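J.: I'll drop the sequence and a predicted model, then ask my questions.
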Amino acid sequence: MEVKVSRTPRKRKKEYKFTFSLGSTQEEVLVTFDSKGERPYPSKCVLRDPTGREKLVSPKKLIKALKESKKVLISSDERTSSDADEVKSFLRNFQIKFEEVTFCTSCLQRGKYKTETSYFFEGKPVCMKCAIEELKRLLKERIGDFPDFILEKAIKKNKEVRKAFLELVEISEPNEITVFRTIQEKKPKKLDRIEVSSLKIPNKIKESLIRWGINELNEMQTKALNSGLLEGRNLLVVSPTGSGKTLIAEIPGVTRALNGEKFIYLTPLVALANQKYEEFKDKYPFLKVGIRVGVDRLKTKEYVEIRDTSIDCHVIVGTYEGIDYLLRKGREIGPIGVVAIDEVHNLGDEERGWRIRGLIERLKRKYDPQFIFLSATVGNPEELSEELGATLVLDEERPVPIEIHVIPVSGKRKIGLISKLVERESREISTKGYRGKTIVFTNSRRKVEEISQKIMALPYHSGMPYSKRRAMELAFNRGKAKAIVTTAALGSGVDFPASQVIFESLTMGNKWLTKAEFYQMLGRAGRPSYHDRGRVVILLDPKGSFMGSSEKEVLEELLSPGVDRIEPNPIISADFKKESEEILAFLSSGITKSYEDLIEIHRELEFPSTLGKILSFLLEDDLVRYSNGEIKVTRYGKAVSESFIDPVTSREIKRRILSSRRGRCDKCDPLEMAIELKPFTNAYLGEDIYSEIKDKVSVRLFSGTTLEFLSRPRGVNKGTLRKISRLVQKYLSCNCKDSPFCGCGELKLSMEIVRKRIDDKLDPSQISKEFEEDGLLLYSGDVFNWLEEILHLLHGIERISEALGEIKYSKITREIRKRIEDPWG
């Protein structure tokens, strides 16, 4: 039993609290002393049990209990008080040993005892936990919520709560308090490295690698080599960004390309495919490199064609969909030696994961190549490698250390701090001779433009024309800018060699970042060929909140151990549309006509629906036919599959096409059909309207809050009201019962974009400029991408109508498509 002695909060002079603790059981005795000469003695002892009930006990029982106790602790706060001397004298008189300690004053007020009191608040000793609570209270009143690790570091440094508070209020740069942790670099052993010159690969490849400064394989690359890289074994390589994963795919890929087989390198983004295409052309000039990222191509005066789209190449770089199109079409790509799937964690993407899984299975069944799966962020690598049938090569250590800092700063101060951080980083020169450069991640295109202008950095987002984005890539990579500002959506896209990454926001559009996205972006800091270390700075708004969560709560989750689990087989959770599209894709590609093979594929990919249900739907809609023991895709089914249109949606397209012949369809126009399937939604309020109402609405025109406000505007000046009225009259007025939430606005805006393209013969940038007069902001890159998607859908409708024998309808659709593709032709 342990006894702790302290003054009671009551103002009676000689009352002390003796707290007896045994395990979780605790009882208190309130003691008043009566001094008889120099021998103080308890005059009254009141026992208080855990329920708060009190009863008198004899002093003898108190003395007996004290003597039986293992330890008696008395607060040293009363060391100079005559009352404390009285208690100590009493204990000494009865030969009761005691120890003087300092209790946390805040804990004492709550009836708790803590002796770890190295810190102070208002001159009184407190424990770390109470110091943090007091500091939190002070900061919340003035600024907002700070992460606990920052509070603890500030208290340890300053010892006094108010001093820590004053330092945190003025914090404006990374320091020992803001650093969350440092991800240390792994020092590879010389034994783990293999000289490029000793590899059993063609001399041409060795010479190219050495010319590029690659003289030896690092430890992770060596691990891949020892795992069967050159023996044709499938590998899942999980390693941080900048660790040299791509080279692992290149070594067997280029080797087999020289021996007559193709090397296919697949990425999720067109921008990343373009970058790899240029890199491979420069690195391996003795090989023919092609690129496949889509079928339809919008002709513009701004667009610069850089592609060799032929598949008669040694190396084909493409997007997942670009190669899958060739498979679905039944094109013979040729003997494939190696397929690299970059950013394979995209299997976890709800929109694309199931198609990627189907693509992998189609490539495997048709060509049986060696697969090299690459990713920097997989939370369940063992499970994923087993599902993919690949040997795991795991290296979680970085080639350079990364410092992760968190700086709490309000939204208004962020831009000034970003500018200061960028400038400071640019003054640092690594031992390799490179100046520091910064990537700033934010959550919207508008912010990209705003921040880049204010800090004199390069803007980069998918709303920009390709030619402009390419110019920004080259300028940044050649050191012509200190920083580039981009959206979180491009966090796993183009590879910019930066030493510092700044998170201006923890959201991506209208949702919080996931752990996988966060670590993809974080990993952009520091490259072994350029930098000695990477630095990540997270600018946390202490009062920031979104969708019911505070920024602080989200940050704590992002920084907690572990990475998001990737669903190894996303088809498991696919809906019927996706399932039927995948089965049709296998039949369309010519990989099989056998029911037995389909049973195996169905079992391998673990479709939720039965194979019988899927095939019944495909047969019923004449997408496939059963003949002579084989399941054969029809012309209509092949047209649907090549167009990446799911069979459920194609049924409605088919119905409208056939109804148009009978003149009994009011929504049979091919352009209207395509727009209905994919309306333009990336419209934003222009600055002249948004600047006055930004506290009331979202910047996105078609968000619920914006539509609601625009339908009943209030609290705006007359000039803004007139602009809103014109905007509503032109795009948001209709007779629908649930207007403006009916979707008519998207359709009207979409039709106007196409009209400006066809009738006015405008480029995407010119179309974007035209909408400024309506008080709208449309990024030219978004207009370009959407028009290409409409071309893709029109091409699909054209294929389907031709397959159905509706030649006239197909011709009309083709004419519309050609006029959008090239209005000057």
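T.: Structure received.
J.: Only C-alpha atoms from now on, for both contacts and neighbour counts.
T.: OK.
J.: For the host helix or strand of Lys140, buried residues please.
T.: Using DSSP states H and E, Lys140 sits in helix 128-142. Across helix 128-142, burial judged by 16 or more other C-alpha atoms under 10 Å covers 128-132, 134-136, 138-139.
J.: chain center to it: distance?
T.: With C-alpha atoms, centre = their mean, to the nearest Å as the basis, helix 128-142 stands 31 Å off its chain's centre.
J.: So which elements touch it?
T.: Applying 3 or more C-alpha pairs under 8 Å, 6 or more residues apart in numbering; DSSP states H and E, one finds that helix 128-142 makes contact with strand 119-121, helix 148-158, helix 161-169.
J.: Presented hereafter is structure B, for comparison with structure A:
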Amino acid sequence: MTVIIAPQRGAYKLLMFDGRSVRETGVFELVKSSRGYRPTDLKTKQPNRRNYQNVPTKKLIERLRKADVRITKPDPALLAFLGDFQITPSTVDLCRICLLEDRVTALSKKNAAKFGRERICLECAEREIRREMGYLGRFGDRSVQHVRSLLESYRDVDRVLALLQPEQREKGQTLFDRLEAVRPIETAHITQVDVPPAFAKVSGVEYLTPVQQLAVNAGLLEGEDLLVVSATASGKTFIGEMAGMKNLLEGRGRLLFLVPLVALANQKYLRFKERYKDLATVSLQVGASRLNLPETRPVGERSTRAQIVVGTYEGLDTVFRNGRDLKDIGTVVIDEVQNLEEPERGHRLDGLIARIKYTSPNAQFLYLSATIGAPSTLAQKLGARLVRYDSRPVPLERHLIFTEKKKKIQFITTMVREEFARRSSKGYRGQTIVFTNARARCHTLADAIGANIARPYHSGLTSQERRQVEDLFSSQKIACVVTTAALAAGVDFPASQVIFDALAMGIKWLTVQEFNQMLGRAGRPDFHDEGKVVILAEPGATYSRTSKATEEEMAIALLKGEMEEVAPVYGVEESSEEFAANAIVCKGDGAEIRRMEAVMVGTTEPVLDLLVSRRLVRWQKGHVDLTDLAMVMARHFIGVERLLLIKDLVGEKDDPLDILAEIDCTVREERG
């Protein structure tokens, strides 16, 4: 039998332990008498022979002498008492909280965690943390598992609790992980690679970045099609410029540079126009606003005949869907190619790539992305060679903090101001991008941070307002922009810090690809020494009644998540839209339409019979004739399901103008 004696609040707790469980317990005190320290009656505080659960002191001494006596700390009075009776105890490290509950748990490196100034067992540590989690809100199972893994990793209760109590936050305690920058590979000077001297002179580049060097090694300047996957700010855009300008200046065709957003297209257009003004003409191809206002007018030249055409996916696709050709294309750059997986536009990008390949079979294709799943599989489907550079140009810290929504504004404001007060070794102040899920929230946060240092930025602003924010940020006159998805796809703001106020866009959770794209905004090698990402997750929060996941669970899933293979999703709606667009480009040749569909990344559904049965196309001897209504379908980016829905509302009408007139009359009647 082992007897364990633990000092507790001026007394001593005694436990009889048989190696598996506690058989008896008791409490006694010691007072100093003429004979030394002796057990005392807890009521009278006088030396007494009957004080240990009505067991005479003599019997207590006998039991101690026969047992293996262990004490939890070398208490002087206790050691003196035991020494008087020739009892030599050993010291044992036990969990204090377990002892309070009459349990014995020996502590070791494998099962102990720091808790304040003491150590306790992992089981008690987890209970302490879960009790705190219960005060803060409803945590999901994934969050509990994550906290348990953090506890096992850190072995520090206070450090884990810092995630749950952000008002007590310390940088080291909220750190989820750190992605280190790797020493870059040796790269060549721009004059040492095979590009035209005139281009090298105006490029603004001295030495290539590692990913640029890898692209050159993979055949970039020999016309190879490449899928380039590398972190944000690693220099992917210049890869497209090198190949595009080389092909242009050496007479192999014009450069087509495509991006997903108008804001990004505007930015690339202005940059290329300034950089290459003496070498090439530059134009912009984006969707035009129906309102002829100063703030909605196009930024630049709109001709499709320029030597460098910068455009959005849909802006360029409109050219094809209206039956026009793009000739003399030598280089095609598809920036942010991970958009192939987007439900709303992935199929359109897939179809657009196929249409460009069909009309420009000799062009060199370069696909760029910072975040993409299964890149080797996608490279194979695109017929491109994969160039992958996984190392970040600067280290990136990722922090996770659990907090209530009402406290987020306070923490965001503090972090933005703290970051703006810092300067990097390059002399630049720290600036922040805050991502949230709604336009209204952008304005709320920006106002709370301070209109003098923070501005909202989203697609609801005019192009003039967005350019003003871009100029203020790039000139370091403001500390922060608060945005929705507008910046996620690559608008080039040199931010050192990214904060997630929400992990949703609208009511939909971010995907792993979107999340990694957004956090990749933090840290630029020319500006910063490191990047920082802070995720503020509200326990139990959700943005849709149909979602079972909670925000803190999504935070963990996104931080640990693996990106899925990029694959456009095709149903009848998407397949019919792309079929009609392809038919316009192929001038109705059925065999050519099938050949174009064969080079698409995704697999379309057969829709010809449906389109014929609904009198949208005529099929004769291998040739497709689109009706006027099918032409409208293709030109306005809609598929057969939505078209038939509109048609069913107005009755059996096939003429687009008749349908439009009928819809107008129906709307007027309802309003009347």
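T.: Cool, got the structure. Computed from a predicted model, the values in this text were never measured in an experiment.
J.: What strand or helix carries Thr378 of the second structure?
T.: Small correction: residue 378 of the second structure is Leu, not Thr. Following DSSP H and E, the helix or strand that holds Leu378 of the second structure is helix 375-382.
J.: Where does the very next helix or strand once past that helix end up in the first structure?
T.: The helix or strand immediately downstream of helix 375-382 of the second structure is strand 385-389, counting by DSSP H and E. Mapped onto the first structure using TM-score structural alignment, strand 385-389 of the second structure spans residues 391-395.
J.: what comes up buried for that stretch?
T.: 391-395.
J.: can you list contacts of that stretch?
T.: Contacts to stretch 391-395 of the first structure, defined as C-alpha atoms under 8 Å, 6 or more residues apart in numbering, come from residues 220, 223-224, 227, 233-240, 381-382, 385.
J.: gap between the residue nearest to Ala112 of the second structure when sequence neighbours are not counted and Tyr154 of the second structure?
T.: Computed as C-alpha to C-alpha, 6 or more residues apart in numbering, the closest residue to Ala112 of the second structure that is not its neighbour in sequence is Cys121, at 4.5 Å. Remark: distance between Cys121 of the second structure and Tyr154 of the second structure (C-alpha to C-alpha, to the nearest Å) = 13 Å.
J.: What distance separates the opening and closing residues of stretch 302-320 of the first structure?
T.: 26 Å.
J.: now it: how far from the chain's centre is it?
T.: With C-alpha atoms, centre = their mean as the basis, stretch 302-320 of the first structure stands 28 Å off its chain's centre.
J.: ok so, going back, what helices and strands are in contact with the helix holding Leu378 of the second structure?
T.: Going by 3+ C-alpha pairs under 8 Å, 6+ apart, helix 375-382 of the second structure lies up against strand 226-230, strand 385-389.
J.: Mean distance of it to its aligned residues in the first structure, please.
T.: Aligned to the first structure and superposed, helix 375-382 of the second structure gives a mean residue distance of 1.7 Å (mean C-alpha distance after the TM-score superposition for the first structure).
J.: Hey, what's the angle from that helix to strand 226-230? Just curious.
T.: Angle, helix 375-382 of the second structure to strand 226-230, by axes from the mean of the first three to the mean of the last three C-alpha atoms, to 10 degrees: 160 degrees.
J.: Any buried residues in helix 375-382 of the second structure, and which?
T.: So, applying 16+ other C-alpha under 10 Å, buried residues of helix 375-382 of the second structure: 375-376, 378-379, 382.
J.: Export these as CSV, with columns for distance to Arg275 of the second structure.
T.: Shown next, in CSV, are those (distance: C-alpha to C-alpha, whole Å):
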residue, distance to Arg275 of the second structure
Pro375, 32
Ser376, 33
Leu378, 32
Ala379, 31
Leu382, 30
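J.: Among these, which one sits closest to Ile478 of the second structure?
T.: The closest of the buried residues of helix 375-382 of the second structure to Ile478 of the second structure turns out to be Pro375 (C-alpha to C-alpha; 37.1 Å).
J.: Could you check how far that closest one is from Leu227 of the second structure?
T.: To Leu227 of the second structure, Pro375 of the second structure is 8 Å away according to C-alpha to C-alpha.
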